[in-house]
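A.B. asks: Just the structure for this:
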Amino acid sequence: MITKKTFVQGIKKGIKVIVELSKYIIPSVFAIKVLEHSGLLERISAFMAPYMSYIGLPGEGALILLFGQVSMYGAIGAMIPLGLTAKQITICCSMISICHAIILETAIVTKGGANGFLNAGIRFLAAVATGVVLNTIIPGV
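C.D. replies: Below you'll find the model as predicted:
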């Protein structure tokens, strides 16, 4: 049963989550807007478009995948101003879930005694393969 106390606790926790996520999402959206207004986003997009087309993403998708190496929430925030389709969001999120924070996690894996570069390479290739497969099997633009 939902009581007034439970409801208030839920609201408080929800506000905490919003504040926490805002720390990542707002700077990401800001960065995308700065790149957009400076003209750099268009240049990066044009350069990356041929490569990103294999995984069904626009050239700007490269920035989202790059942001995913720093912060998964930042990558999600970067998707907002780009107006991606549901298919493109699915591809981005799937790739980022496989290959995120690669520099930090490679250091951790190496410290644990495993081959960090092999681990990073496998994760990168798995993410790209996932992007190609999803682009092929998901209908839509």
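A.B. asks: hey, let's count contacts and neighbours off CA atoms from now on
C.D. replies: Fine.
A.B. asks: measure the nearest residue to Gly61 once chain neighbours are set aside to Gly39 for me?
C.D. replies: Spatial nearest neighbour of Gly61, excluding adjacent residues (CA to CA, 6 or more residues apart in numbering): Met52 at 7.0 Å. Distance, Met52 to Gly39, by CA to CA, to the nearest Å: 19 Å.
A.B. asks: to compare against the first, here's another:
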Amino acid sequence: MMMNIKKAVATGLQEGLDTTWNLAKLIIPIYFVITILKNTPFLSMIASFFQPALGLAGVPGEAVVALIMGAFVNVYAAIAALLPLVHSLPLSPKQITIIATMVLICHSIPMESAVSQKTGVPFWLVTVLRLAVAFIMGILLNKVM
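C.D. replies: Below you'll find the model as predicted:
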């Protein structure tokens, strides 16, 4: 019995460390890239371009970085992109909730749209619908929260 507990704890620790390592390999580079972008005019240019659309959802234009990372990589990449912005932008709980909801609706688009395509749904249709629903949900949340 005691050996089973030790084995379970050892296995759990190893799997936890493996997961932490895999997430760190994704999150740390993205965090540094976004931190560098924050200190260049490039992020401001991107934010200015997307501000009119994202303003409808009540979030700053800089949030587009997290939305893009979430849509094209995964949710963890979106979190990594959002972390350095949280320190420099005065994001409210409402704004963070809106960004998180939008990311959760349209995360990992290339992979999930490819899977949907295998079921017969066109890749472009899944992509457009998920992006549109994410944007509409952002606008609705901004209105009701």
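A.B. asks: List the TM-score for the superposed pair.
C.D. replies: Once superposed, chain against chain, the TM-score is 0.82 (TM-score structural alignment, normalised by the length of the first structure); 136 aligned residues with a CA RMSD of 2.1 Å.
A.B. asks: got the contact list for the counterpart of the residue nearest to Gly61 of the first structure in the second structure?
C.D. replies: With TM-score structural alignment as the criterion, Met52 of the first structure lines up with Leu54 in the second structure. Taking CA atoms under 8 Å, 6 or more residues apart in numbering, we find Leu54 of the second structure in contact with Pro60, Gly61, Ala63, Val64.
A.B. asks: One more: Leu63 of the first structure?
C.D. replies: Ala78.
A.B. asks: and the aligned residue in the second structure for it, what helix or strand is that in?
C.D. replies: Following TM-score structural alignment, the counterpart assigned to Leu63 of the first structure within the second structure is Val65. Using DSSP states H and E, the element containing Val65 of the second structure is helix 64-72.
A.B. asks: ok, back up a step: check the gap between the match of Leu63 of the first structure and Met3 of the second structure for me.
C.D. replies: 48 Å.
A.B. asks: what does Ile105 of the second structure give?
C.D. replies: Taken as CA to CA, the span from Ile105 of the second structure to Met3 of the second structure is 44 Å.
A.B. asks: Looking at these two, which is more packed in?
C.D. replies: Taking neighbours as other CA atoms under 10 Å, Ile105 of the second structure and Met3 compare with Ile105 leading, 19 against 8.
A.B. asks: Which residue in the first structure aligns with Leu104 of the second structure?
C.D. replies: With TM-score structural alignment as the criterion, Leu104 of the second structure matches Ser97.
A.B. asks: Also Gly120 of the second structure?
C.D. replies: Using TM-score structural alignment, Gly120 of the second structure sits opposite Gly113 in the first structure.
A.B. asks: okay, now the closest residue to Val109 of the first structure other than its chain neighbours: neighbour count?
C.D. replies: Spatial nearest neighbour of Val109 of the first structure, excluding adjacent residues (CA to CA, 6+ apart): Gly116 at 5.4 Å. Counted by other CA under 10 Å, the residues lying close to Gly116 of the first structure total 19.
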